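Novice: Give me a 3D structure for the following:
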Amino acid sequence: MKKEIIIVMHDFRGGGAERVAVTLANSLSDLGNNVTLVFLEAKGPFLSEISSEISLRELKSKRIATSIIELSKIFKVAKPDLIISHMTHVNVATAMATLISNTRDKLTIVEHSQMQSNYLNKKSLYQKLIYLSTKVLYRIPNQRVGVSGGVCRAMSDFTGLDIRLFTSIYNPVITEKLLTVKYNKELRHEICKSDYLFVFVGRLIKSKRVGDFINAINLASSEISCEAIILGDGPEKYELEELAKSLGMDKKIHFLGFKENPHDYIKIADALVLTSEWEGLPTVLIEALALGTQVISSDCKSGPSEILSGGVYGSLYPVGDVNTLSELIVNSISLKPISCEQHLNQFTTVTAAYKYLGVK
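Specialist: Model (predicted):
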């Protein structure tokens, strides 16, 4: 039965949560539902990926905290069957709006990362207060979704709410389009003149520990002929470029910036490396597995171990252990790919969409 669904998000910038929100919206629409995306700013690379069947509504205010009344009016008029909001600050405002509009029984909030780690990483008092308010306001929604079991546990620990009140729904990552990506020999030769190529995809911020990747590639280069590409932008970019230069690796480590579609680059790499201090459910690991590219990841909270089944479908190493990471990079060139098609079924867009529709 067709449902009226409203998805609330901040904008369409190049982050994992934004990509997930758009992919979920498209999937729910493809299943025949009427989907409306409500957002603060119509900007960001993922705006172009939204299905033409989806209605778009930009809020008048450019701050989510001052959009609560407007959101409540939208909910009251639309009478949606399901409201889904993404990310903590949006979740808080949306929860308050549903309380005003008497639609709290329709609300599902989604957390994409470790709440305690994010809280400690926030600089301003205002941002910290938003996180602290979840201890009360996360009692409002009908359902609370974490994108992994680890995220659910983190939500429970931070808010003090019973773990049984949280539902884990894996991100909608694997699309038909993703599975059609072909190996681009010309792109590989254009970028890499060495025998092996490794890739990092993500924001260049402190918690991603991209310096570990650069240092590990430097160590590995003494044993194998290799290069690396880094896809992403962020405040740490200059510092990371300087690190590569100081190691004499500036010709071997290529900073290619943010790519709206990183799949062509993941496909041509011998392995994808994730070095994060913490995550929620790093979709790039799932994308790499679906593309047949080997995966090496820090065993951080949370997501990597769940995705890789404790190391069955990829290699895990302790966060910050550059020497072990370097060894895994070197060893990866002799590993044979492991079939994981059945394992990946839980990360398809259709699976995720049906699970959200099943949330009552």
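
Novice: use CA for all of it now, contacts and neighbours both
Specialist: Will do.

Novice: Give me the buried positions along stretch 325-344.
Specialist: 325, 326, 328, 329, 330, 332, 344 (16 or more other CA atoms under 10 Å).

Novice: Among those, find me the one that's closest to residue 225.
Specialist: Residue 225 has its nearest neighbour among those in residue 330, at 9.8 Å by CA to CA.

Novice: Excluding chain neighbours, what is closest to the closest one?
Specialist: residue 220 (6.0 Å; CA to CA, 6 or more residues apart in numbering).

Novice: ditto for residue 135
Specialist: In space, and not counting its chain neighbours, residue 135 is closest to residue 159: 4.2 Å by CA to CA, 6+ apart.

Novice: what number of residues lie near that neighbour?
Specialist: For residue 159, the neighbour count with other CA atoms under 10 Å is 20.

Novice: OK, contacts around it?
Specialist: 132, 134, 135, 136, 138 (CA atoms under 8 Å, 6 or more residues apart in numbering).

Novice: Kindly supply the ChimeraX command isolating those of the residues you listed that are buried.
Specialist: Buried residues among those (16+ other CA under 10 Å), as a ChimeraX selection:
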select :134,135,138
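
Novice: Closest one of the contacts of residue 159 to residue 15?
Specialist: Nearest member of those to residue 15, counting by CA to CA, is residue 134, at 22.3 Å.

Novice: mind listing the strands for this structure?
Specialist: With DSSP state E as the criterion, the chain has strands at 4-9, 34-39, 55-58, 82-86, 107-111, 143-146, 166-168, 196-201, 226-231, 253-255, 271-274, 294-298, 315-317.

Novice: so which of the ones you listed gets nearest residue 208?
Specialist: Residue 208 lies closest, by CA to CA, to one member of the strands of the chain: strand 271-274, at 7.9 Å.

Novice: Please provide the structure for the following sequence as well, for comparison with the first:
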Amino acid sequence: MKDQRRFLLVLRRMDVGGIEQATQTLAEALADVGHEVHVLVLKGSSRRRLSSNVHVHHLDVDRASRRGTGLAQHLLDRLVLSPLIKGSGFVWRGKRCTRVFSAFVAELEATHGDFDMILIRGQGAFENLWAFDDPRAWRVVEAITGRFADSRRGRWLTRVLYRDKQVISVSHGVEQALNTYLETRDVPLAAHEVIYNAVPTGKLERLACAPISPTLPRPYLVHVGRLVPVKNQARLLRAFDLAIQQGLDHDLAIIGDGSQRSALEALAGELSLEGRVHFLGHQANPYPWVKHADALVLSSDFEGLGVVLIEALALNTPCIACDVPGGISEVLIDEQRRLLCVPDDQALADTMLDAVQHPLEVKPEWLKRFSEDSVVQQLLEITDRSSSHRRQRKFPDASTH
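Specialist: From the prediction side, this is the model:
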């Protein structure tokens, strides 16, 4: 490939969450158009099988940083510095981890050549590698997590994590939230871009052709997501119960697992929803259920972007969601906005009824912003600008002297 670039994508774990899915999609999209792509997992083994044209590496930077003299530093950090300054554990750990990471990057580049861009995704990776200072490095922010108090200590911790970093937010909603948070703590960024996560439409369509097992006895709505507080599936269950009382003749399939599963199953029992709500647990391939649902329902209190909404639209399944901070309102545009509701049980119930009584036709143009081609092109434009700036700094115009 004439204009081949070399990318390194870094994340803490490679499990089944949204960050991991977005990383895999991006890595494979870049590799499929001829770029050289490396993925580095900082903790544990990968639970995902990436395409053979993506180079996958594993390096537990925290464990590796404790070897030799690093062990004494680790003990000092853990027993003295971290207890002395609450919340500062990542500061000391990050210094050690960054040394290990920098050495690993140097080894990779000695073998494969220099990287054009290094993308670090997720709070865990940010904290472990906060001290990595390289003009090719960008932090990809999916949500504003780990916020520190607006205090002297909190402002210092925020500066450590974000000051003069280059950041890519996955939605304008995340961009606005991050800017507001940093402005209140007087922490500047070096650069801030917005690039949506990509969705591999063709791949999803193939996966969605698999048979559904178990099948459901009625037409149904579907929810896909981790069963954790921020997803607020309790609101979903209460709203579904209200919708049934108002005449909804659908079941609800809940795909996903997490810390709230037992509580949610108990709530479904309290609402007498046995036989109408189906907890299907984690499914490696949820897309057949999404494809055949009459609508996907999202009840979250926050979504950085809401990739599950885009995936549903790619399968021609309309989406119902609460209009909450983040990127949901950037995904559900135009006619879809009537299926956005305030985060309220009754409003969500009313919107479920509206969705099944007045089906919405999904338009292909709603997906163009989230195509792999679009996202890859935006990343290439950033690498072009960054490399141009580096050359200008290295070889300044003689006329300016």
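
Novice: returning to that earlier point: adding mean neighbour count and distance to residue 285 of the first structure as columns, could you present the strands of the first structure in JSON lines?
Specialist: Below are these laid out as JSON lines (neighbours: other CA atoms under 10 Å; distance: least, CA to CA, whole Å):
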{"stretch": "strand 4-9", "mean neighbour count": "22", "distance to residue 285 of the first structure": "23"}
{"stretch": "strand 34-39", "mean neighbour count": "22", "distance to residue 285 of the first structure": "27"}
{"stretch": "strand 55-58", "mean neighbour count": "15", "distance to residue 285 of the first structure": "30"}
{"stretch": "strand 82-86", "mean neighbour count": "24", "distance to residue 285 of the first structure": "21"}
{"stretch": "strand 107-111", "mean neighbour count": "25", "distance to residue 285 of the first structure": "18"}
{"stretch": "strand 143-146", "mean neighbour count": "24", "distance to residue 285 of the first structure": "17"}
{"stretch": "strand 166-168", "mean neighbour count": "19", "distance to residue 285 of the first structure": "18"}
{"stretch": "strand 196-201", "mean neighbour count": "24", "distance to residue 285 of the first structure": "10"}
{"stretch": "strand 226-231", "mean neighbour count": "24", "distance to residue 285 of the first structure": "14"}
{"stretch": "strand 253-255", "mean neighbour count": "20", "distance to residue 285 of the first structure": "20"}
{"stretch": "strand 271-274", "mean neighbour count": "26", "distance to residue 285 of the first structure": "8"}
{"stretch": "strand 294-298", "mean neighbour count": "25", "distance to residue 285 of the first structure": "7"}
{"stretch": "strand 315-317", "mean neighbour count": "21", "distance to residue 285 of the first structure": "11"}
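
Novice: so which of those comes closest to residue 100 of the first structure?
Specialist: Going by CA to CA, the one of the strands of the first structure nearest residue 100 of the first structure is strand 107-111, 12.6 Å.

Novice: what angle separates the closest one from strand 82-86?
Specialist: Relative orientation of strand 107-111 of the first structure versus strand 82-86 (axes from the mean of the first three to the mean of the last three CA atoms, to 10 degrees): 20 degrees.

Novice: Have a look at how far, on average, strand 107-111 of the first structure is from the second structure.
Specialist: Average distance, strand 107-111 of the first structure versus aligned residues of the second structure after superposition (mean CA distance after the TM-score superposition for the first structure): 0.7 Å.

Novice: What range does that strand cover in the second structure?
Specialist: Mapping strand 107-111 of the first structure onto the second structure (TM-score structural alignment) gives residues 137-141.

Novice: chain center to that stretch: distance?
Specialist: Stretch 137-141 of the second structure sits 12 Å away from the centroid of its parent chain (CA atoms, centre = their mean, to the nearest Å).

Novice: do the same with stretch 138-158 of the first structure
Specialist: Centre-to-centre, stretch 138-158 of the first structure and its host chain are 16 Å apart (CA atoms, centre = their mean).

Novice: list the buried ones in that stretch?
Specialist: Buried-residue list, stretch 138-158 of the first structure, by 16+ other CA under 10 Å: 138, 140-156, 158.

Novice: Residues contacting that stretch, please?
Specialist: 92, 95-96, 99, 104-116, 135, 159, 161-163, 165-171, 280-281, 301-303, 306, 359-360.

Novice: Please say which position in the first structure residue 100 of the second structure maps to.
Specialist: Residue 100 of the second structure maps onto residue 70 in the first structure, with residues paired by TM-score structural alignment.

Novice: Give the full set of residues in contact with its match.
Specialist: Applying CA under 8 Å, 6+ apart, we find residue 70 of the first structure in contact with residue 59.

Novice: picking up where we left off before, for the buried residues of stretch 325-344 of the first structure, which two are the farthest from each other?
Specialist: Using CA to CA, these reach their maximum pairwise distance at 326 and 344, which is 26.9 Å.

Novice: Distance from the chain centre to stretch 313-321 of the first structure, please.
Specialist: 19 Å.

Novice: can you tell me the distance between the two ends of it?
Specialist: 20 Å (CA to CA, to the nearest Å).

Novice: what's in contact with that stretch?
Specialist: Residues outside stretch 313-321 of the first structure that contact it (CA under 8 Å, 6+ apart) are 209, 212, 275-277, 294-300, 304-305, 308, 310, 324-325, 328, 338, 340.

Novice: Check stretch 223-238 of the first structure too.
Specialist: Contacts for stretch 223-238 of the first structure (CA under 8 Å, 6+ apart): 192-206, 217, 220-221, 252-259, 262, 330.

Novice: The same query, at a cut-off of 7 Å, please.
Specialist: Stretch 223-238 of the first structure is contacted from outside by 192, 194-206, 252-259, 330, using CA atoms under 7 Å, 6 or more residues apart in numbering.
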